[in-house]
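Colleague: Sequence below, structure please.
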Amino acid sequence: MSAPVPTLTPVPLTSVAELRQHHSQLVRLGLASHPAHARRLLSFLARDPDSHFPYAARLLAHHPDPHPALLNPLFSALPPRHAARLLALMLSLPLHPDHFTFPRILPAAEPLHLVAQLHALLLKLGFHAHPHSLNALLAAYLSNGSPGLAARVFRGGGAALDVVSWTTMVGGLCKLGLVDDARELFDAMPGRNLVSWNAMMSGYVKAGRFLDALEVFDEMRARGVEGNGFVAATAVVACTGAGALARGREVHRWVERLGVEVDEKLAAAVVDMYCKCGCVDEAWRVFEALPPLAKGLTSWNCMIGGFAVHGRGEDAVELFARMEREGVAPDDVTLVNVLTACAHAGMVSQGRHYFHYIVGRYGVEPKMEHYGCMVDLYGRAGQLDEAKKLIDDMPMEPDVGVLGALLGACRIHGNVDVGEPIGWRVIELDPQNSGRYVLLANLLATAGRWEDVARVRRLMDERNVSKEAGRSMIEVNGEIREFQCGGLCHPQPQVEEVYAMARDMMRRIGEEGYVPDTRDVLHDIAEEEKETPLLHHSEKLAIAFGLLHTRAGDTMRITKNLRVCRDCHEVTKFVSRVFEREIVVRDRNRFHHFKDGKCSCKDYW
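Modeller: All right, here's what the predicted structure looks like:
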């Protein structure tokens, strides 16, 4: 049984002078060597290692019985350089580390040569067979971007390897983008815990491989493993990324059935999922039903952002006002969402008001993305001079996102004079982004400047930049099918059936008055020849597939990786009326709800 700590009323230590005074009292009372008091004195070191290190060194040097337990808590509180310095001091006393020392110092150790030195010391002192030390070493190598060295340590781990070791490797490889290597290791794991399952799912989510993440989630459930809030949140985010509403609802029901505690993170994930899967009203019901403790700022931001991308600007600003009434202070994300809501709804004066109001009232510092939102707000409304003036008056140099917003606006309104110089500037700032080239080429094509369009294409070839292929996903009967521009990503027997449906779809809407919009086709060819590439756009193929598997009155939900083109937007309006479907399309920028030949955006996008 440990001895009780001798009493001395603790006082706040704010300076070395106060530390010396308090230390002298401890010495007079004979308490200076007691571990609890010594640890308190040493913890002062972490506040300012450069200034306080000499005093800490003298304190340790005169301690009658120094022990690793005095120093171990400090290692995780100190920056790597000072932690290494403290370890050197520890060894000079001499005071040998124990099995708690390396797990404290290794996770934050950098650069790589420091990790290698600690590895050598760990081997010398015989801690390489200790699971906690081994796992900390694996984490250190992985966090320093050395998966090869981590793998060598892992392969030599032998009996010291445990589920934490395997999970550390899986999670570390995922963070380095080596998701396939992580999956191979994950499949070979002799035993898994919830952290292991979540690490693999999170790795896939981070890599944008949402369907693979859901496959891991399904395997986990098939093995009878009960999840927790972390796993549930990751699964919900995967459903969000895939635009898989049915799967998202299923995961939500699973959370309710298991009685998983809904914290702020999970609550925000569920609200965000319904918003981004096209069910903003369902998101609203979930948001309203959240218990007060789960309704954090992130949930408010998700709901305001959900209204924003669905074009419901009035609802977004009304919810912001309610947020204020309930005493929740906005942050920089709130400002982005409110400005986005105003931009998508054409609420220019309101957007200008909220920009100045939130900045002035709540002290939110305007960042680059906020200026980008304001440029987008003015640009969509055709106020290009205001957008350009805002860029000129910005307190920082505009980045490619801000300039890209102006270029996009020039493309929408066909303003080549303003847009062309911005376009070339954007390309030079972001030379590997194919979307920048395509936007400029589209702008030039609208003016019939085919030689300049060819110049843009040659520049792409010279820089080995490939145009990002359009991809669209549609959920039918709980399954996700993906289509790529010009091709299909599902079993071959259905290929001809989908193409036949697409041709019939185009024929029928043509009889109802549809005329192809070929302005976005970047070739100086005859108009009738431009129509064929339009037929192969991924969302048209996804819609054709949806028509084959739904009935009149059903809702089809499609997620597209790029901004929907004008022709596909027009086609979808006609299809919604002619084939009596409600079609919800989520593109890179926002949601479009098509019904009875109209779109919720009112062609303001």
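Colleague: going forward, measure contacts and count neighbours with C-alpha atoms only.
Modeller: OK.
Colleague: Next, name the residue at the spatial heart of the protein.
Modeller: When the chain is reduced to its mean C-alpha position, the closest residue under CA atoms, centre = their mean turns out to be Lys206, at 7.1 Å.
Colleague: Spit out the contact partners of that one.
Modeller: Residues in contact with Lys206, defined by CA atoms under 8 Å, 6 or more residues apart in numbering, are absent; none qualify.
Colleague: Which strand or helix spans Met556?
Modeller: Taking DSSP states H and E as the criterion, the element that holds Met556 is strand 555-560.
Colleague: neighbouring contacts of the helix or strand following that strand?
Modeller: Past strand 555-560, further along toward the C-terminus, the next helix or strand under DSSP H and E is helix 566-578. Defining contact as CA under 8 Å, 6+ apart, one finds that helix 566-578 is touched by 505-506, 508-509, 512, 514, 516-518, 520, 534, 537, 539-540, 581-583, 594-599.
Colleague: now, which of those lie within helices?
Modeller: Among the contacts of helix 566-578, the subset assigned to helices under DSSP state H consists of 505-506, 508-509, 534, 539-540.
Colleague: Now that Ala441 has come up, it's in contact with Val453, right?
Modeller: Yes - here Ala441 lies in contact with Val453, judged by CA atoms under 8 Å, at a distance of 5.0 Å.
Colleague: Give the residues shared as contacts by those two.
Modeller: Residues touching both Ala441 and Val453 comprise Leu522, with contact defined as CA under 8 Å, 6+ apart.
Colleague: more crowded one of the two?
Modeller: When Ala441 is set against Val453 and neighbours are counted by other CA atoms under 10 Å, the residue ahead is Ala441, at 25 against 22.
Colleague: Now stretch 580-600: buried residues?
Modeller: Residues of stretch 580-600 classed as buried under the neighbour-count rule (16 or more other CA atoms under 10 Å) are 580-587, 590-599.
Colleague: one more to line up against the first:
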Amino acid sequence: MDLLLHPIPRTPTTLSAEDLLARRRAVLQGLASCFSMSEIRQYHSQLIRLGLSSDNDAAGRLLRFCAISPAGDLLYALRLFQRLPNPDPFIFNTLFHSPFLSSPLLIYTQMLLRSVHPNQFTFPSLFKSLSSVCDPRSLSAGRQVHAHVFKLGFHSDSFSQNNLISFYFSCVIPADARQVFDKMPHRSVIAWTTMVGGLCDLGFVEEARNLFDEMPERNSVTWNAMISGYVRNGSYLQALRLFDLMREEGFELEKFTAASLLAACAGLCALEQGRWIHRYIERNGIEVDTKLATTIIDMYCKCGCLEKAYDVFNSLPTKGISSWNSMIGGLATHGRGEEAIKLFGEMEKEMVPPDDITLTNLLSACAHVGFVDQGRKLFDRMVLAHGINPKMEHFGCLVDLYGRAGRLREAEKVIDEMPMEPDASVLGALLGACRIHGNVDLGERIGKRVVELDPKNSGRYVLLANLYAIAGRLEDAANARRLMDDRGVKKETGRSMIEKDCVINEFVAGDKAHPEAREIYDMVDEMLQRIRRHGYVPDTGGGLQDIDEEENPLCYHCEKLAIAFGLMKTKQGETMRICKNLRVCRDCHEASKLISLTYEREIIVRDRNRFHHFKGGQCSCNDYCDHVRFDLPSITMTTSDIFKIKNKSLHRVHISTPNSSKSEHGSLQVQYDAAVKIMLIKNPKF
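Modeller: Below you'll find the predicted structure:
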């Protein structure tokens, strides 16, 4: 290869000017259809034999493939570049377009040293290149290039300015991006859109919306930038509301906007709106590529409609890895682990190689149904047979797999043997398992590490406080909550949403802001009265699992409000779909089972972790891991047996059993064998 790049003496040619021109044209046409470096080398050798190795047009075409194509060779391109006697701006601009170039400033420096004057295409491509490798050195380089933009008279060039704005956003300096934008003499729609998209990327959604509202004109790209910005930041309701405004202004739904809106529908369990968008895509002949198809499948899975997701999946002529992953992941969150593993087997038969996401989804599928040993085998198989290098999230899934099943020592062993230091998500999985299974000692040790690694996450403090509270260590529970307050960490408010007639109705525990609040609360009272006849008793112990709503009565938790609204607004026999941002508490879980039985309804609830299909008094999760087992030598009980102790004078728990033998452990006095009845007894001398 090197021989081709060293100067070769030109051999005298007997070709006429016309023949030489024809040969040159043929070589250039051949370069346009190259697909490999071996072809490039052949055409390069022909150019050398024709004496055209210094031809900038021909060299530029060689460079374009070598520097930009995934099948190219950047090193070959750089060697070719170094041997060009008089490269023009086109040559330099081609190199700046390379996604593999790690030092664009060095190329720009050579451009200046060779006295090649930048043109209007130089700075846009240079800023793009600097953005892709943005680090402290690139930022410094970018500022220098910014000065050159003014020095060389390109400060009024909109393309250079737009890419300069993108550069500052990539370096997370929105103030500088805004300064460039404000000083632009003429702001095109592209400049406005760049600002809106950049602000959304950094999480400044409100500022982006304010800028969006100020725009003198908008196009479909601008609308999509704002809608997708809302979706990326989890503001799904705002995305759908903005879409309504977009339609009012006469803009048609395009493919990229449709994908963003489907993601918003998935986030809200807005099945009706998701179906409408899917039908719109079909009616208007919008091309459904692999990415859009995957988004549609994901929407149906996350809206609790697996059958329709399967229909879309099976209708695909070719299924990419993202489509397989979406379907396997959907089955996993619905607790259909066996089907997820079976589908993975079909994927292997189709010779589709799995990736990191496949492994994550399979481990999640096994964790939700308790397939511990099978999950471990899949993990080992994916690593050994498919060459997947496990990442942090995979070890977190493995810890969750063992932890949910109560195999805490094995979960801890996974953490100890990880090739990297565990992050808060991995340790949090073990902490959650300790809370489920009542292992206070291990949970306390892990919990203290977690709150230091992730001090702004309220869920970490909540888990630790719950663990202490369940064990009767009220002072430690209070200290955990106090630490959270002292650090200014706010609890995430529990919210439940239900869609009716393409309108999302959102409920917060104890909130009466809904226009039909009185009727909804009356319905809750009627609903609870009816399920009491089937044995419902409010599970005050369940509040220990999620104290996010502890200030509100159990009967008015947001899930119950959403279910009551659904019973009011849907027809008999119609399935209700509810989405909650937190995990469903034990009491709402038990109540939902009885409501499904009493009202003969199927209720599908998606919480933070998974789907729950309530039907006929049962839940699809089979109450897996809903039991809290104390890691004490004397007691095993379910969450429904535990009462939260708010009065500090209540310290002892007596459990009456046929056996009179007693044991005392800390503040808990228990009797062995069968837990029949719990009584809280005041002990003023404690």
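Colleague: about what we covered before: which of the ones in helices among the contacts of helix 566-578 of the first structure sits closest to Arg352 of the first structure?
Modeller: The nearest member of those to Arg352 of the first structure, counting by CA to CA, is Glu539 at 34.8 Å.
Colleague: Aligned to Ile304 of the first structure, what sits in the second structure?
Modeller: Ile304 of the first structure maps onto Ile328 in the second structure, with residues paired by TM-score structural alignment.
Colleague: Relative to Asp289 of the second structure, how far out is its match?
Modeller: 19 Å (CA to CA, to the nearest Å).
Colleague: what do you get for Ala258 of the second structure?
Modeller: When distances are taken as CA to CA, Ala258 of the second structure and Asp289 of the second structure turn out to be 12 Å apart.
Colleague: Leu152 of the second structure too?
Modeller: Applying CA to CA to Leu152 of the second structure and Asp289 of the second structure gives a distance of 44 Å.
Colleague: Same check on His146 of the second structure?
Modeller: 39 Å.
Colleague: Of those two, give the one with the bigger neighbour count.
Modeller: A direct count of neighbours by other CA under 10 Å for His146 of the second structure and Asp289 places His146 higher, at 19 against 12.
Colleague: contacting residues for whatever residue of the first structure lines up with the more buried one?
Modeller: If you follow His146 of the second structure across to the first structure using TM-score structural alignment, you land on His119. For His119 of the first structure, the contact set (CA under 8 Å, 6+ apart) comprises Leu137.
Colleague: Relative to the second structure, which residues correspond to the strand holding Met556 of the first structure?
Modeller: With the alignment judged by TM-score structural alignment, the segment of the second structure matched to strand 555-560 of the first structure spans residues 575-580.
Colleague: so how far does the helix or strand Leu339 of the first structure falls within sit from its counterpart in the second structure?
Modeller: With elements delineated by DSSP H and E, Leu339 of the first structure resides in helix 332-345, which encompasses its position. Taking mean CA distance after the TM-score superposition for the first structure, the mean distance separating helix 332-345 of the first structure from the aligned residues in the second structure is 1.2 Å.
Colleague: So which elements touch that helix?
Modeller: The helices and strands touching helix 332-345 of the first structure, judged by 3 or more CA pairs under 8 Å, 6 or more residues apart in numbering; DSSP states H and E, are helix 297-309, helix 313-325, helix 348-362, helix 368-380.
Colleague: Can you add mean neighbour count and distance to Lys388 of the first structure and give those back as TSV?
Modeller: As requested, those are arranged in TSV below (neighbours: other CA atoms under 10 Å; distance: least, CA to CA, whole Å):
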stretch	mean neighbour count	distance to Lys388 of the first structure
helix 297-309	25	24
helix 313-325	17	24
helix 348-362	15	15
helix 368-380	25	8
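Colleague: Kindly present those as CSV, with separate columns for distance to His34 of the first structure.
Modeller: Putting those into CSV (distance: least, CA to CA, whole Å) gives the following:
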stretch, distance to His34 of the first structure
helix 297-309, 45
helix 313-325, 51
helix 348-362, 48
helix 368-380, 53
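Colleague: contact partners of stretch 238-258 of the first structure?
Modeller: The set of residues external to stretch 238-258 of the first structure that reach it, using CA under 8 Å, 6+ apart, is 205, 208, 210-211, 213-214, 226, 232, 235-236, 270, 272-274, 276-278, 473-475, 478, 480, 557-559.
Colleague: against the second structure, where does that stretch fall?
Modeller: With TM-score structural alignment applied, stretch 238-258 of the first structure matches the range 264-284 in the second structure.
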